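> curious how this folds, go ahead:
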Amino acid sequence: MNTGPAPGERRPGGALEAEVLALLQSSPQALTPGEVLQSLGDDLSYSTVVTVLSRMFDKGLLTRGKQGRAYAYAPVADAHGLTARRMRQVLESDSDREAVLTRFVEDLPARDEQLLRQLLGGLPDQE
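Model (predicted):
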């Protein structure tokens, strides 16, 4: 699955992390750094893969568990779950949640607003 850059070229920022995340999301089980390296199949070093996996774990994108002498890594959520998580993190970074949510809904296309209202209508009140 060699999707890396041509020899001598560098990946754009975040590209390796995106490749690793896509690989882990498509895997039926957690993978060790060696398995990730083998699957990526390009000129990365083992230590580079370990560093990327460790940083992704520290960011909360991955879980890990011991597998022999190494850790095996798995994503905390599928692609949609990670997008929702990023949206929640952005919302939590602003002190005026009501203003952010109001602006968000106002700026939605009518179809998305209707979908959001449908989804919210099906949820029980949690107050």
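> going by C-alpha atoms from here, please, whenever you check contacts or count neighbours.
Will do.
> distance of residue 21 from residue 43?
Separation of residue 21 from residue 43 (CA to CA, to the nearest Å) stands at 18 Å.
> who's more crowded, these two?
Each of residue 21 and residue 43 has its neighbours counted (other CA atoms under 10 Å); residue 21 has more, 21 against 12.
> how about this one, so we can line them up?
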Amino acid sequence: MVGLGELESAIMDILWRTEEPAKVREVLDGLTERRLAYTTVMTVLDNLFRKGWVERELDGKAYRYHPTFSREQAAARALRAVLESCGDPEAALLQFASTASDRERELLRTGLRKKTRRK
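As a prediction, this is how the structure comes out:
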């Protein structure tokens, strides 16, 4: 995910797949491809909290963490950041549209129709 490091992205992936807020130990257990210290995961979750990616609730002596927004909302924010930083958002959007698959173009049309109806 844009704006996140590799470990932060892996942790966010676990939180997005988890239905309930998760404790550090539960997140650590979900990182099956890595051997990390408990304190490393705790530090990364604290960083994600300070960055606004997760919220936390005290549960006894430990925090439970959950995403501040969905994976789809995070992706949309990343796309928005790319457009704002590229210098020519119109050209970037047109370039993307020219490389989009038929399915992606249909999804864009559907989304734009829905947005137009809401106004």
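> TM-score of the superposed pair?
Here the TM-score for the pair of chains, by TM-score structural alignment, normalised by the length of the second structure, is 0.69; 114 aligned residues with a CA RMSD of 2.9 Å.
> residue 68 of the first structure corresponds to which position in the second structure?
In the second structure, residue 68 of the first structure lines up with residue 60, judged by TM-score structural alignment.
> what do you get for residue 28 of the first structure?
By TM-score structural alignment, residue 28 of the first structure lines up with residue 19.
> who's in contact with its match?
Contacts for residue 19 of the second structure (CA atoms under 8 Å, 6 or more residues apart in numbering) come out as none.
> isn't there a helix covering it?
No. Under DSSP: H, G, I helix; E, B strand; the rest coil, residue 19 of the second structure falls outside any helix and is assigned coil.
> how close does it get to residue 50 of the second structure?
22 Å.
> okay, and the residue most central in space within the first structure sits in which element?
Residue closest to the mean C-alpha point of the first structure, counted by CA atoms, centre = their mean, is residue 82 at 4.7 Å. Secondary structure from DSSP states H and E places residue 82 of the first structure in helix 79-92.
> can you list the helices and strands that the following helix or strand past that helix packs against?
With elements assigned by DSSP H and E, the helix or strand that comes after helix 79-92 of the first structure is helix 97-106. Counting contacts by 3 or more CA pairs under 8 Å, 6 or more residues apart in numbering; DSSP states H and E, helix 97-106 of the first structure packs against helix 79-92.
> against the second structure, where does the helix it packs on fall?
Against the second structure, helix 79-92 of the first structure falls on residues 71-84 (TM-score structural alignment).
> if anything else comes up later, I'll come back, but that's it for now.
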